[in-house]
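Visitor: Next come a sequence and a model predicted from it.
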Amino acid sequence: MQILYFAWVRQKVGLGQEALDLPADVADVAGLIRFLSARSPGHAAAFAQAKQIRAAVNQEFCAPDHPVRNGDEVAFFPPVTGG
């Protein structure tokens, strides 16, 4: 699985991207966020306010209950505003 981080999420995590094998007990975006939060203090800080983070799986915006699997690309970023 490829994980991408953007904007302040990237700054807090300290990485722009990382590859990982999805643990068997992670089935959706919310579970992935919980898993990532435990990886480092930077991850924990980035996901401390998980409701402020948007996710996309395979370049499609999705809700926290969206399923994830190995081979997916998951991106995390702050809410996007237009103008």
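Guide: Noted; the coordinates are in hand. Residues are numbered from 1 along each chain as shown.

Visitor: For the rest of this, base every contact and every neighbour count on C-alpha atoms.
Guide: Noted.

Visitor: the longest helix in this structure is where?
Guide: helix 29-37 (DSSP state H).

Visitor: What is that one packed up against?
Guide: The contact analysis (3 or more CA pairs under 8 Å, 6 or more residues apart in numbering; DSSP states H and E) places helix 29-37 against helix 41-46.

Visitor: for comparison:
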Amino acid sequence: MKVLYFAWLKTKTGVGEEELSPPAGVATVAQLLDWLEARSPGHGEALADRHAIRIAVNQEYARPGDPVKAGDEIALFPPVTGG
């Protein structure tokens, strides 16, 4: 699974992308975020406010209950605003 971090999420985690193999119990977006949050203090800080994060699974917007699996590309980014 490839996890991509954008904007301040990249700054707080200290990485732009990671290749990860979450444990078997991680089957949804919410479970993945919980697991990622525990990876480091930076991940914890970046993922503390879930309302400030948007998630895409394989380039499609995703909700907390949506499934994730090995081989997926997960992108985490702040809400996009226009002007």
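Guide: Structure received. Just so it is clear, the structure is predicted and the values come from calculations on it, not from any experiment.

Visitor: Residues contacting the longest helix of structure 1, please?
Guide: Contacts with helix 29-37 of structure 1, where a contact means CA atoms under 8 Å, 6 or more residues apart in numbering, come from 25-26, 43-48, 50, 55, 63-68.

Visitor: And that helix against structure 2, how far off on average?
Guide: After superposition onto structure 2, helix 29-37 of structure 1 sits on average 0.4 Å from its aligned residues (mean CA distance after the TM-score superposition for structure 1).

Visitor: ok now that helix, how far from the chain's centre?
Guide: 7 Å (CA atoms, centre = their mean, to the nearest Å).

Visitor: Name the residues of that helix that come out as buried.
Guide: Buried residues in helix 29-37 of structure 1, counting neighbours by 16 or more other CA atoms under 10 Å, are found at 29-37.
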